[in-house]
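A.B. asks: what follows is a predicted protein model with its sequence.
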Amino acid sequence: MSSTNTRPYESIPSRKVAFIGLGVMGYPMAGHLALAGHQVTVYNRSSAKAAGWCKEFAATPGPASGATPKLAAAGADIVFCCVGNDDDLRSVVLGPDGAFAGMKKGAIFVDHTTASANVARELYAEAQKLGLQFIDAPVSGGQAGAQNGALTVMCGGDTVAFDAVKPAGMAFSKAFTLMGQSGAGQLTKMVNQICIAGLVQGLSEAVAFGQKAGLDVNQVLDVIGKGAAQSWQLDNRGKTMVADKFDFGFAVDWMRKDLGLVLDEAKRNGARLPVTALVDQFYADVQAMGGQRWDTSSLIKRLK
């Protein structure tokens, strides 16, 4: 994405915000905040990535790079974050150089990491002790959704804090929804990943079956995509599966991390997830084939 992006933004008041974590998701998300007119300070473990972001969005008001999460968060009304996992999240939030140490009273931390519901509740409680607010807000839509400013955001936390952050969050979202109390955002993302795991396995078997049957599978997908079998996965991944292309999209390693969170939560709440557990093992097979960074649609590779 570039600073010439022409996505229309609603007219909302400019806020002083920080963004921690400039990976494939965070970099464009922070960019949309800058393009929407917010004053953005960024932090990334790689200072070169932060410097590159500042250079790209130099035309927007006040982009800057903080040397630590604490410095990046200083004075911000809202601190957005998107890192890898629970441990990464704790490392940028807690401790003397963490974001909480630099945030002013009443500021809101919005975590877009796909993490556990437990860490969300833990950090919510810690924020409350410090006079801060915490919203867990995992996203769906992948790298393309982040670049296009069209993510779906599932939030858990207090209504007042949610209402305060939603106008800014809509800079990179098509939907920004409060699902319940702390942890509800992460639990909703788990439901999302359960659905995707089953859909991708079903689509993989369907495409592989059609190929074995000698059908023109692209034509088949066009036809069934107009009926009850239609899904986002069919529309966006069916034909790339036929073409054996997987060097894009949501990586298998990330999906296994997410499904690990799902299965851990299921152990706690007693949910039975036989298909999800099986598909998780199928993804382990894809990893063993060298497909750690392939798109999740690479499940079909096991069937060829």
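C.D. replies: Ah, there it is. Numbers count the residues shown, from 1 in each chain.
A.B. asks: every contact and neighbour count from this point should use C-alpha atoms.
C.D. replies: Noted.
A.B. asks: can you give me the strands in the stretch 51-200 of the chain?
C.D. replies: Remark: strands assigned in the stretch 51-200 of the chain by DSSP state E, counting those that start in this stretch are 64-65, 78-81, 108-111, 133-136, 139-140, 151-156, 173-180.
A.B. asks: tell me the most buried of those strands?
C.D. replies: Among the strands of the stretch 51-200 of the chain, strand 133-136 has the highest mean neighbour count (mean count of other C-alpha atoms under 10 Å), at a mean of 29.
A.B. asks: thinking again about what came up before, so which of the strands of the stretch 51-200 of the chain gets nearest D253?
C.D. replies: D253 sits nearest to strand 139-140 of all the strands of the stretch 51-200 of the chain, at 16.2 Å, using C-alpha to C-alpha.
A.B. asks: A277 reaches L263, doesn't it?
C.D. replies: Yes. Contact criterion C-alpha atoms under 8 Å: A277 and L263 qualify, at 7.2 Å.
A.B. asks: more neighbours: the two, which one.
C.D. replies: L263 (20 against 16; other C-alpha atoms under 10 Å).
A.B. asks: try this one side by side with the last:
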Amino acid sequence: MPELIIQAREAAVSAHLSVKRILPFRRKRMVGPFIFMDHAGPMGSFPSELTSMDVLPHPHIGLSTITYLFSGNVTHRDSLGVEQIIRPGEVNWMTAGKGISHSERFEDPDLLQKGGLEMLQTWVALPKSVEENDPTFENYKPDQLPIYTDKGIWMRLIAGNAYGLKNDVAVHSPLFYLHLKLEAGAKIDLPTEHSERAIYIASGNLELLGRTYSNGQMIVFSKSEEATVLAKTNAEFMILGGEPLGERFIWWNFVSSSKERIEQAKNDWQTGKIILPPNDDKEFIPLPKSRSNPASSDVPPPEPLS
């Protein structure tokens, strides 16, 4: 049987944008290096003022954010001066290292008329050796992300390696991250290249080891477990994992192998040492009021986390 089943919890990341939060979870902080996962949407209706969905400039340290869309688009701006619209099938990979700030804005009025919005954001913790590297940002286009198809099976490799697929997305530790679609009745075996693995179901129903799971659930597998994924309905899901990095601390948008480093990051944000995006510097999210160990339970850490 799977090691653990995680049921997504609702969290708000801006005034009119709520998400399903999967990681971190009290009983499972990380899957390989993945320490955070949010699923926004699908959204087919929007507030009259799209700006009420915006996630204002906020800081990160010690992690890479991976933003991936099923539909819609989002404008990313960061303190490196990058401005990048991300569209479905692309990957925005931002490595915070010693410190970066960024915003996520919903500026396309077409979101109100067509396509809707559905996106996932995951965070990957960094190995200790690169936690203090300079921040970087890369956008990868769909033609850089290999796709595999078979009868009733479609998959795209977002990062890492699995099922014999590889791409040039720059990662800092062994991991894999896949987007899959299965037609009802199709099957696929769980990849075995990495020691920690999980499936997150975005839509539909999957059967594994004789039990059916549905959208909003993450199924975490033990190291040696083999399993075949059977689609009971048409289903869309993510498979992710990799090799563990060791203990990491998480507070608000900060991840580190050191509690002291997180305290420094708090001060850096309050004192302006982590600068704002130069093309989005008129507003920002202030440091939340401290509370003891905000990631110590299933209650989400102070918002927003994005």
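C.D. replies: Received, thanks. Quick caveat: nothing in here was measured; it's all calculated off a predicted structure.
A.B. asks: any idea what the TM-score is?
C.D. replies: TM-score for the superposed pair, counting by TM-score structural alignment, normalised by the length of the first structure: 0.26. Supporting figures: 138 aligned residues with a C-alpha RMSD of 6.5 Å.
A.B. asks: so for D285 of the first structure, which of the strands of the stretch 51-200 of the first structure sits nearest?
C.D. replies: Among the strands of the stretch 51-200 of the first structure, the nearest to D285 of the first structure by C-alpha to C-alpha is strand 139-140 (24.5 Å).
A.B. asks: what packs against that closest one?
C.D. replies: Judged by 3 or more C-alpha pairs under 8 Å, 6 or more residues apart in numbering; DSSP states H and E, strand 139-140 of the first structure is in contact with strand 151-156.
A.B. asks: elements contacting the strand it packs on?
C.D. replies: Using 3+ C-alpha pairs under 8 Å, 6+ apart as the contact test, the elements touching strand 151-156 of the first structure are strand 133-136, strand 139-140, strand 173-180, helix 184-212.
A.B. asks: can you give me the angle that strand makes with strand 173-180?
C.D. replies: Interaxial angle, strand 151-156 of the first structure versus strand 173-180 (axes from the mean of the first three to the mean of the last three C-alpha atoms, to 10 degrees): 10 degrees.
A.B. asks: give me the angle between strand 151-156 of the first structure and helix 184-212.
C.D. replies: Angle, strand 151-156 of the first structure to helix 184-212, by the same axes, to 10 degrees: 140 degrees.
A.B. asks: can I get the strands of the stretch 51-200 of the first structure in CSV with distance to L199 of the first structure?
C.D. replies: Converted to CSV, the strands of the stretch 51-200 of the first structure look like this (distance: least, C-alpha to C-alpha, whole Å):
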stretch, distance to L199 of the first structure
strand 64-65, 41
strand 78-81, 29
strand 108-111, 27
strand 133-136, 26
strand 139-140, 15
strand 151-156, 18
strand 173-180, 22
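A.B. asks: Q39 of the first structure is nearest to which of these?
C.D. replies: So among those, strand 64-65 is nearest, using C-alpha to C-alpha, at 8.8 Å.
A.B. asks: what does that closest one contact?
C.D. replies: Contact with strand 64-65 of the first structure is made by V40, T41, V42, Y43, A50, A51, C54, A72, as judged by C-alpha atoms under 8 Å, 6 or more residues apart in numbering.
A.B. asks: got the residues you listed as CSV, with neighbour count columns?
C.D. replies: Shown next, in CSV, are the contacts of strand 64-65 of the first structure (neighbours: other C-alpha atoms under 10 Å):
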residue, neighbour count
V40, 29
T41, 26
V42, 32
Y43, 27
A50, 23
A51, 17
C54, 21
A72, 27
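A.B. asks: among the residues you listed, name the ones in helices.
C.D. replies: If you go by DSSP state H, those have A50, A51, C54, A72 in helices.
A.B. asks: now the second one: closest residue in space that isn't a chain neighbour?
C.D. replies: Taking C-alpha to C-alpha, 6 or more residues apart in numbering as the measure, A51 of the first structure lies nearest to S65, with 6.8 Å between them; neighbours along the chain are not counted.
A.B. asks: gap between that neighbour and N118 of the first structure?
C.D. replies: As judged by C-alpha to C-alpha, to the nearest Å, S65 of the first structure and N118 of the first structure stand 30 Å apart.
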